[in-house]
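Engineer: 3D model of this:
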Amino acid sequence: MSVRSSYEAGVPCWVDLSSPDVQASVAFYGEIFGWSAEMVDDPAAGGYGQFVHNGKRVAGVGPIMAEGMPPVWNVYVATEDAAVTADRVKNAGGTVVMEPMRVFDEGTMAVFQGGDGSFFSVWEAGNHKGAELVNEPGAFCWNELVTRDPEAATSFYTTVFGWTPKRTAMEGMTYTEWLVDDKSIAGMIEMSPNYPEGTPSHWATYFAVADLDATISKAQSLGATILIDSMDSPPGRFGMLIDPQGAALSVIQLTETA
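Structural biologist: Predicted coordinates:
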């Protein structure tokens, strides 16, 4: 289902961009995805805003808040109780980077680091339920953990969220799908030697596009660095890029929408 008004606990429900230049990011993503941005006027929001596509909220954007933090697309997993999730993170060997914090009447967020070193956030919904549009061009459609330690990641995320790993052998590697109630909600892959030395375990976000070649070409013309211009996968052809402000993302032309 592409239009969403709620998310089951344990399912990725939101993504947002931490950018060193919010206005430049708004301009870039407006060009490649057709997004507009609605920025929050309240100074207490810290310059945060939301990307809108076809009248639906699809992602967030805001300035980098912590010194030394790189530009990054952040992944949020839905939870019924952020404080309970924080306790699970601690018990599973993870780190609480930011304790649960109420965000106006929108909901409660928290930031954690998993046992494999990956950072992620959780969202306990209030008025804001998460992305209102997913799995179609102009919206995020997949989140994938790229990890240096699949065993540690499996132990950690199954403990925290109750995810079930489903492993598939693919061309000399193992791909893991994370399942919630037998539904595939995210993926995991061991980091390949092609990544630069020192690249930490991280969550990657995929955005669906109608025309991969046109999107990659447009992104490159706007200053993005193209890491992969086209690669086949079971869901469709995808590419990987680094936006002009330094955040990595993937784009995919799905063979069919969900």
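Engineer: make it CA atoms for all contacts and neighbour counts henceforth
Structural biologist: Fine.
Engineer: the strands in the stretch 51-200 of the chain, which residues?
Structural biologist: Assigned by DSSP state E, counting those that start in this stretch, the stretch 51-200 of the chain shows strands spanning 56-63, 72-78, 95-103, 107-113, 119-125, 140-147, 164-170, 173-180, 183-190.
Engineer: Nearest to Glu38, out of those strands?
Structural biologist: Glu38 lies closest to strand 56-63 among the strands of the stretch 51-200 of the chain, at 9.3 Å (Cα to Cα).
Engineer: tilt between the closest one and strand 72-78?
Structural biologist: 130 degrees (axes from the mean of the first three to the mean of the last three Cα atoms, to 10 degrees).
Engineer: got a list of what the nearest residue to Asn127 once chain neighbours are set aside touches?
Structural biologist: The shortest distance from Asn127 to any residue other than its chain neighbours is 4.5 Å, reached at Glu106 (Cα to Cα, 6 or more residues apart in numbering). By Cα atoms under 8 Å, 6 or more residues apart in numbering, the contact set of Glu106 is Ala125, Gly126, Asn127, His128, Lys129.
Engineer: Could you check how far the residue nearest to Asp229 when sequence neighbours are not counted is from Val103?
Structural biologist: Counting by Cα to Cα, 6+ apart, Gly239 is the residue found nearest to Asp229 once chain neighbours are left out, at 4.8 Å. To Val103, Gly239 is 34 Å away according to Cα to Cα, to the nearest Å.
Engineer: between those two, which one's more packed in?
Structural biologist: Neighbour comparison, Gly239 and Val103: the larger count goes to Gly239, with 21 against 15 (by other Cα atoms under 10 Å).
Engineer: most tightly surrounded among the strands of the stretch 51-200 of the chain?
Structural biologist: strand 119-125 (a mean of 24; mean count of other Cα atoms under 10 Å).
Engineer: Just list what it packs against, helices and strands only.
Structural biologist: Counting contacts by 3 or more Cα pairs under 8 Å, 6 or more residues apart in numbering; DSSP states H and E, strand 119-125 is packed against strand 72-78, helix 82-91, strand 107-113, strand 202-208.
Engineer: if we go to 6 Å?
Structural biologist: strand 72-78, strand 107-113 (3 or more Cα pairs under 6 Å, 6 or more residues apart in numbering; DSSP states H and E).
Engineer: Would you mind pulling the contact partners of the last one?
Structural biologist: Residues outside strand 107-113 that contact it (Cα atoms under 6 Å, 6 or more residues apart in numbering) are 94-102, 119-126.
Engineer: To compare with the earlier structure, here is another sequence to fold:
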Amino acid sequence: MQRLITLILGLVLAACSSITYNLPAVSSDTDGNRRTGKFIWHDLISDDPKGTETFYGALFGWEFRSLELLGANYWVISLDGTPIAGMVEQSGLAAQQDISQWMSVISVADAHAAVQVVTDAGGRVLREPVSIGDRGVIAVFTDAQGAHFATLTTPSGDPQDSESLPQEGAFLWHELWTSDVSQATKLYAKLGSLEAVAHSGERADGSEIDFRVLRSDKLTRAGIRSLPDPQMPSLWMPYLRVESIDRLKQLLLRIPEVGGQVLVPAMPRPAGGYVSVIAGPSGAPIALQTWGSDQPLIEDL
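Structural biologist: So this is what the prediction gives:
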């Protein structure tokens, strides 16, 4: 099934590559510098845009603004007026199977060089580099283990690194769950000019987790870990910040009421806080991570 979805997604994106869009820049908070290896955007492919808007609006107050695009329905998602993500309607992509998922977007200096890095490492190009206006040049891939991701080369620089924690409901962290930690680490370290550092960790049953962190500019950009379940597909998991365990428990109780599912209940993480995995009405998984105001910036760990 995962291979079928990958094939369909590739065909859909290739078919759309002949259409030119002008999407807004990911942020106005830029100093003109590019921060390669940083996750700078997120796009949700959803087969239920209305339900998705209701779901995330009820939980976190996300606001959805529809854009007029030729041949596609696209929304910019904002939190308290700050754009944090986008949503595209799956039906506009003419997909024959459900491909609902979150697509995490990594900054790169050269989109065409990224294609070479990914293919040399055994990955696949689902969408060749294409300009999408003010947002920059985007390309879409799967790595050799099947995890989907995109790269973006912005025309005017990337969002600056914040000196404060993201607010609740904003993106806190990004983690690759993969069947081959070593091979995946080599790819993403090269792709983003990142340093890879090994960390130790344990599952709830006491077994060891193969875990690496990717760093640049003395900041931690992402984590890479072995699959929690060998039967699940490799994927990039984005994390949203939740302020406390009490708040997380409240959210988990409400999620079924607003059309979502709790896939993994709250559990402690070795790095601190508690994490749960949920899905909105489209079925796309996303993690909720508690991270209090008294804890350090997760990028500083």
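Engineer: what's the closest non-adjacent residue to Asp16 of structure 1?
Structural biologist: In this structure, Asp16 of structure 1 finds its nearest non-sequential neighbour in Gly60, 4.1 Å apart by Cα to Cα, 6+ apart.
Engineer: which bit of structure 2 covers stretch 11-19 of structure 1?
Structural biologist: Under the alignment (TM-score structural alignment), stretch 11-19 of structure 1 falls on residues 38-46 in structure 2.
Engineer: Might one say that Gln160 of structure 2 is in contact with Thr30?
Structural biologist: Yes - if you go by Cα atoms under 6 Å, Gln160 of structure 2 and Thr30 touch, sitting 5.5 Å apart.
Engineer: Against Val84 of structure 1, how distant is Val122 of structure 1?
Structural biologist: Val122 of structure 1 is 11 Å from Val84 of structure 1, by Cα to Cα.
Engineer: now swap in Asn91 of structure 1 and tell me
Structural biologist: For Asn91 of structure 1, the distance to Val84 of structure 1 - Cα to Cα - is 11 Å.
Engineer: counterpart of Tyr178 of structure 1 in structure 2?
Structural biologist: That one is not Tyr; residue 178 of structure 1 is Trp. So Trp178 of structure 1 corresponds to Leu214, using TM-score structural alignment.
Engineer: In this model Lys166 seems to touch Glu177 of structure 1, though I could be wrong.
Structural biologist: Yes - using Cα under 6 Å, Glu177 of structure 1 is in contact with Lys166, at 5.1 Å.
Engineer: Could you dump the strands of the stretch 51-200 of structure 1 into a markdown table and include distance to Leu212 of structure 1?
Structural biologist: Supplementary listing: these in a markdown table, determined by distance: least, Cα to Cα, whole Å:
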| stretch | distance to Leu212 of structure 1 |
| --- | --- |
| strand 56-63 | 19 |
| strand 72-78 | 20 |
| strand 95-103 | 35 |
| strand 107-113 | 32 |
| strand 119-125 | 27 |
| strand 140-147 | 14 |
| strand 164-170 | 23 |
| strand 173-180 | 23 |
| strand 183-190 | 21 |
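Engineer: Run through the residues that contact the residue nearest to the spatial centre of structure 1.
Structural biologist: For structure 1, the residue nearest the mean C-alpha position is Val75 (3.5 Å; Cα atoms, centre = their mean). Applying Cα under 6 Å, 6+ apart, we find Val75 of structure 1 in contact with Val15, Phe120.
Engineer: Just give me the match in structure 2 for it.
Structural biologist: By TM-score structural alignment, Val75 of structure 1 lines up with Ser104 in structure 2.
Engineer: And its match, how close does it get to Ala150 of structure 2?
Structural biologist: With Cα to Cα as the criterion, Ser104 of structure 2 and Ala150 of structure 2 are 6 Å apart.
Engineer: re the thing from before, can I get the helices and strands packed on strand 119-125 of structure 1 in JSON lines with distance to Gln245 of structure 1?
Structural biologist: Output for those, formatted as JSON lines (distance: least, Cα to Cα, whole Å):
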{"stretch": "strand 72-78", "distance to Gln245 of structure 1": "9"}
{"stretch": "strand 107-113", "distance to Gln245 of structure 1": "22"}
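Engineer: closest to Ile252 of structure 1 out of the ones you listed?
Structural biologist: Checked against Cα to Cα, the stretch from those lying closest is strand 72-78, at 16.0 Å.
Engineer: Tell me the gap between that closest one and the middle of its chain.
Structural biologist: 4 Å (Cα atoms, centre = their mean, to the nearest Å).
Engineer: Just tell me what Ser226 of structure 2 corresponds to in structure 1.
Structural biologist: By TM-score structural alignment, Ser226 of structure 2 lines up with Glu190.
Engineer: For that match, which non-adjacent residue is spatially closest?
Structural biologist: Nearest to Glu190 of structure 1 is Thr147, by Cα to Cα, 6+ apart, at 5.0 Å.
Engineer: any idea how far the aligned partner of that neighbour in structure 2 lies from Ala147 of structure 2?
Structural biologist: Under the alignment (TM-score structural alignment), Thr147 of structure 1 pairs with Thr178 in structure 2. For Thr178 of structure 2, the distance to Ala147 of structure 2 equals 8 Å [Cα to Cα].
Engineer: Find residues that contact each of these two.
Structural biologist: Ser234.
Engineer: My read is that Ser226 of structure 2 contacts Glu208, right?
Structural biologist: No - counting by Cα under 6 Å, Ser226 of structure 2 stays clear of Glu208, with 9.5 Å between them.
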